[in-house]
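Chemist: predicted coordinates and the sequence they were generated for:
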Amino acid sequence: MVRQMVGFVSSLRTAAVAAAAVLALAGQSGSAQAASWIEKGIYLSGPNYDGDVPPCEAALGEITSRFESTQAQFWNTSVQILGYEKVRQVAFSPWAKGTVPRRFCTAVADISTGRKHVVNYYITEDGGMIGATWGVTYCVVGFDRSMAYSPACKMARP
């Protein structure tokens, strides 16, 4: 039992030394630049963003796919987004300097029910899976059944 405990403590010490070495390497950057893959991977990205956020149109495919999936899986409906019009940017990084860059957009979606609904969304730099790429957060007015962005998708706007 004592041998197992000593071995466990030894492996913890080895892991701590390895983590310290990775952190030391990640911190050695001479000039201000975008976060390295190491920094992004261990959530030390800090204010090192480069403002590389794609245009509003780039997120429409992702929104369409996720909307259809959410409607089918959680609400048991076959509602789909058929297309978009009036796609435009509302704001770009409207908050203090050094915050995560976000492009706020709005569009009007043609829904398979025959009606048109406003879609408010924002694209976040390094907001995708494990911060490896950009991410999108969206809300379709009239389809926020969980009321996560209430009232009327206002919380998905700047």
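Modeler: Yep, it's here.
Chemist: drop to CA atoms for contacts and neighbour counts, all remaining ones
Modeler: OK.
Chemist: pretty sure residue 83 contacts residue 111?
Modeler: Yes - checked against C-alpha atoms under 8 Å, the pair residue 83 and residue 111 is within contact range at 7.5 Å.
Chemist: let's bring in a second one:
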Amino acid sequence: MRDLISSLKRLGGASALAAAFAIIASAQTAQAANPLELNFWLSGPRYDGRVATCEKALSTISSQFQEKESTFWNSTLTITGYTRIHEIAFRPWQSDNIPRRYCTGKAMTSDGRLRTVNFSIIEDGGFAGFDQGVEWCVTGLDRNWAYNPRCRLAGP
């Protein structure tokens, strides 16, 4: 490449431009994809909207809450029960987005306080895209402020 550039400099301005154009023009043209390169056998995600009901996620939230509190915050706080669990939205955006069911309710914690819990159940949102995933937030206990203010970002 260095030899090409130095020889083009020796030729002069117009000659160098003509030589560069000749090199570019002699390059091979792009070929169309053959049938095996068209990706017609690759199927993308097929979101059917089969998302579990709000109540199915409560055991996951309880276990993940207890694990988070003990591991990261050195706390013995647990969720002891739920009340008023209901759906607030299902697929609130365009139909080609990943289906989510947004829910809210009240969670009783082991300190005796009733707190709001906001969560979403995500189709194919589990580990490596298998099974359903759950994202949740307990108001007042979002210590790393992931869903602040007051867990509103855990909703739709």
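Modeler: On my side now, so go ahead. Computed from a predicted model, the values in this text were never measured in an experiment.
Chemist: quick check: TM-score for this pair?
Modeler: Overlay of the two chains. TM-score (TM-score structural alignment, normalised by the length of the second structure): 0.73; 120 aligned residues with a C-alpha RMSD of 1.4 Å.
Chemist: so what's the residue count around residue 149 of the second structure?
Modeler: 12 (other C-alpha atoms under 10 Å).
Chemist: cool, residue 89 of the second structure as well?
Modeler: Residue 89 of the second structure has 15 neighbouring residues, counting by other C-alpha under 10 Å.
Chemist: alignment lookup: it to the first structure.
Modeler: Using TM-score structural alignment as the criterion, residue 89 of the second structure maps onto residue 91 of the first structure.
Chemist: show me the helices in the first structure, by range?
Modeler: 2-26, 37-41, 60-74 (DSSP state H).
Chemist: which residues in the second structure does the second one align to?
Modeler: Against the second structure, there is no aligned range for helix 37-41 of the first structure (TM-score structural alignment).
Chemist: how about that helix: buried residues?
Modeler: 39, 40 (16 or more other C-alpha atoms under 10 Å).
Chemist: and the contacts of it?
Modeler: With contacts defined as C-alpha atoms under 8 Å, 6 or more residues apart in numbering, helix 37-41 of the first structure is touched by 22, 26, 45, 130, 131, 132.
Chemist: 6 Å - rerun?
Modeler: residue 45 (C-alpha atoms under 6 Å, 6 or more residues apart in numbering).
Chemist: quick one: it to chain centroid distance?
Modeler: 16 Å (C-alpha atoms, centre = their mean, to the nearest Å).
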